[in-house]
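Engineer: Here is the input, now give the coordinates:
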Amino acid sequence: MHFVDQTCRSPRRSLATDGQSVICASVNDPHHLLPHRESLESSRNPLLICLVGLALLTLAACSGGDSKGRGGPREANVGYVVVQPQTVPIPVTLGGRVVAYQTSEVRPQVNGLIKRIYFDEGGYVRAGQPLFQIDPSLYRASVAQAQANLASARASSAAAKAKADRYKPLAAMGAVAQQDYTDAQAAANEAAAAVQQARAALSTAQINLRFTTVPAPISGRIGRSLFTVGALVSNSQTDPLAVIQRTDPTYVDMQQSASDLTKLRQRLASGGVAPGSTTVHLNLDDGTQYPQAGTVQFSEVTVNQDSGTVTLRAKFPNPRNILLPGMFVTAVFDQATDKNAFLVPQQAVKRDFNGAAYVYLVGPGNKVVQRTVVTDRTSGSNWVVTSGLKAGDKVITQALDTLKAGASVNPAPASQPQRIGAPRSGAAGSKKQGG
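Structural biologist: Model (predicted):
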């Protein structure tokens, strides 16, 4: 080994004693020390290598003893549920629009000027309630004329009937010609027919006079008046005077794809599913649920050529008039029920890289079995599995992250609380001795 003696005065002088060389160097000249520092570092490398090797051997010995003490990997504790087939409803969500239960357009049946309006716009009206008053002057005159014509016809009829009655016995005795009696009898019949015509004309005039008061055809809420006082209306106009809508109860027309409806009918015919409930629930535009439930009434027998959909109509009570005609809503109802479906907790269903769903089962010998399943939809916190499972399968729902197919597990029902026991005395003693 080489040592540097900084007390030496001569930088070139060296002294060798017992195989060790002392190299003198001046403090002011540190460059003479560089080659000797390199030799010093090289001499330390074997010692470092020996120390590292000794540390690795010590760690290997400790780790070997620890693994030997543990006795190999432990079995994972997993929780499972036993699945059984059950009847699961098949919900359908459809868009719909509110339609009034009854809609009536108030129209005039006679011509004239509007004299008065008897209702408040937007209010509730009852059937038969007067809404508009059309000028009745001309129609009153028509009634009076019809009454006069009827009186004239009745007088003529009475005279003709009396003449025919006088000619009848005279014709039987031959005092008058038979033709004269026949003519008198025909005149009496004609006069009686004229009375009927005058009576019908009077009835028509009275009806027209009654039509000058326009009533509400149905009960419901009336909209704004489309004509004001003084407007001329006629029985041939295209625009109504007002519109009345009955909204309690009310209808909701839902649109369903014709292809989906065809598939459902085929499944119903094959017995794969059973008919569901006709009860319908509504979700409003703001996301809230309508408090009243409705009932499906019928479905159309034709398909809309433009949209390829079939209209289903449901009836809802609407006492507070929350549902307004034309409002868009979302209808949810159980159109059918699946009789052989399995409900599996959502956390138990996994997906592979291809998107296929699978679950882990507790197989024979408490070995993990991976099973591919078909999931159609969710029901609450569960997946609805329609294929891949059978009655009595134990589906693992807990501790899924570390499981692999074929691994040994320690299964327990998912509803059973897991207990952590105290460490075994043997394990504690060995750990104490090792410490």
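Engineer: drop to CA atoms for contacts and neighbour counts, all remaining ones
Structural biologist: OK.
Engineer: And the strands in the stretch 201-350 of the chain?
Structural biologist: 213-215, 220-222, 232-233, 242-257, 273-275, 279-283, 294-299, 309-316, 328-345, 350-351 (DSSP state E, counting those that start in this stretch).
Engineer: before we go on, could you also do this sequence so I can check it against the first one:
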Amino acid sequence: MKIKGRVLLVAAVVLSIAGCGQDEDKTAAQSPDATKVTVTSLEAGEVSVTRSWPGRVVALRTAQIRPQVGGIVTARLFAQGSEVKAGQPLFQIDPAPFRAEVAMAEATLARAEASHRQLQQKANRLSQIQHSGAVSRQDFDDALANSAQAAASVAEAKASLQRKKLDLAYSTVKAPVSGRIDQEFVTEGALVSAADTQAMAIVQQTEKVYVDARLPASELRQIIDSPTADEPSPNALRVSLLDEAGKPYDVQAKLLFSGVSVNNETGDVVLRIVADNPARVLLPGMYIRVSITRHIAKNGLVIPGQAIQRLDDGNYVWTVDGDGAARKIGVELAGESGQGEIVKSGLQAGTRLVVEGQDKLQEGMRVTAVPLKPRA
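Structural biologist: From the prediction side, this is the model:
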């Protein structure tokens, strides 16, 4: 009985040792869980850079209506807030004094012309008999001088008459440019003069308007001088004007010029846009936003900024190859767009890019790729 018990005990120990060995082998056969990373598949598409800045609307032309002669305003000849044409009468200054001055100037001219005819005829007669000795050389010279002075008086009287007629014409104040006229600043019965500092009204040409935006010189360079992957085209630069809610105005706008100098105090430059304004929705003095989109490439790649690792010797990203291994790839960037960083070289469409979890990766490490969930 003792021998049989010992045999059973040895068998139990052997089975126990064998079981432990099997457990160890099973544990050794199991590989640790692969590192989980979040990836996104790169897709090629149109790449552009968009920037926006505050801007202010400026009328294409602004004319302050001022009198060129003095007098009493007798009539306003326009409707306030209406469209006026160049040369259209706007105000009437009492013309009676100017008509009287024109009549006086006409009389002065007539007297000067009569005197000139008389002295001219006398000089002609003396010229015919001066060789006979009946008239002295001095008398003949005096007659010629008097005739010349009379001719000068005629020219002076004509100039004076022309000036008086011009003053009479200026008594009707006309619009120098076409546009929309604002409210009147003087009324009938007001006394005005050419030395007044207050305008009678203001006409602003607004079928086209300027929009001036001030922006840092560095931002302007990013828009105007951005490198392009495709050949430049006439539509490479798109300009739009936005209201306070961010909605674009239904107007055609284009970049007219950028400032040629930088403000010493602010470091800003002026960007001037010209825009069609047929519906007059853009009013002078209005603040809006100027948005400029620069085309970069038709089939470019944009990657999230969080996927980029930056070192002194360049930029790199982590990708996952077809075998599920992590790969470190250097990339060259061409700038930033509204969607992320623009890739100039180093990546291709279809690459699985790691956007989360790259801090734990090593070259060739097996990973579990989890697709990036789209934002709701």
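Engineer: Put one on top of the other, what's the TM-score?
Structural biologist: Here the TM-score for the pair of chains, by TM-score structural alignment, normalised by the length of the second structure, is 0.76; 346 aligned residues with a CA RMSD of 4.3 Å.
Engineer: Mind checking the strands of the stretch 201-350 of the first structure for the one nearest to residue 122 of the first structure?
Structural biologist: strand 220-222 (5.2 Å; CA to CA).
Engineer: Identify the residue of the second structure aligned to residue 97 of the first structure.
Structural biologist: Using TM-score structural alignment, the partner of residue 97 of the first structure in the second structure is residue 56.
Engineer: Test my guess that its match contacts residue 283.
Structural biologist: No: the pair residue 56 of the second structure / residue 283 is not scored as a contact, 9.4 Å apart, by CA atoms under 8 Å.
Engineer: Neighbour count for those two, which is higher?
Structural biologist: Taking neighbours as other CA atoms under 10 Å, residue 56 of the second structure and residue 283 compare with residue 56 leading, 19 against 15.
Engineer: Which other helices and strands does the helix or strand hosting the more buried one contact?
Structural biologist: Using DSSP states H and E, residue 56 of the second structure sits within strand 45-65. Packing partners of strand 45-65 of the second structure (3 or more CA pairs under 8 Å, 6 or more residues apart in numbering; DSSP states H and E): strand 201-216, helix 217-224, strand 287-303.
Engineer: And residue 111 of the second structure, how close does it get to residue 126 of the second structure?
Structural biologist: 23 Å (CA to CA, to the nearest Å).
Engineer: Between the two, point out the one with more neighbours.
Structural biologist: residue 126 (19 against 15).
Engineer: Skipping adjacent residues, who's closest to the equivalent of that one over in the first structure in space?
Structural biologist: Using TM-score structural alignment, the equivalent of residue 126 of the second structure in the first structure is residue 167. Spatial nearest neighbour of residue 167 of the first structure, excluding adjacent residues (CA to CA, 6 or more residues apart in numbering): residue 181 at 5.2 Å.
Engineer: For that neighbour, give me its contacts.
Structural biologist: Residue 181 of the first structure makes contact with 164, 167-168, 171, according to CA atoms under 8 Å, 6 or more residues apart in numbering.
Engineer: Pull out the buried residues from those residues.
Structural biologist: 164, 167-168, 171 (16 or more other CA atoms under 10 Å).
Engineer: and of those residues, the nearest to residue 357 of the first structure?
Structural biologist: The closest of those, once distances to residue 357 of the first structure are taken by CA to CA, is residue 164, at 102.9 Å.
Engineer: which element is the closest one on?
Structural biologist: Residue-wise, residue 164 of the first structure maps onto helix 137-173 under DSSP H and E.
Engineer: Tell me which residue is most central in the second structure.
Structural biologist: residue 273 (2.8 Å; CA atoms, centre = their mean).
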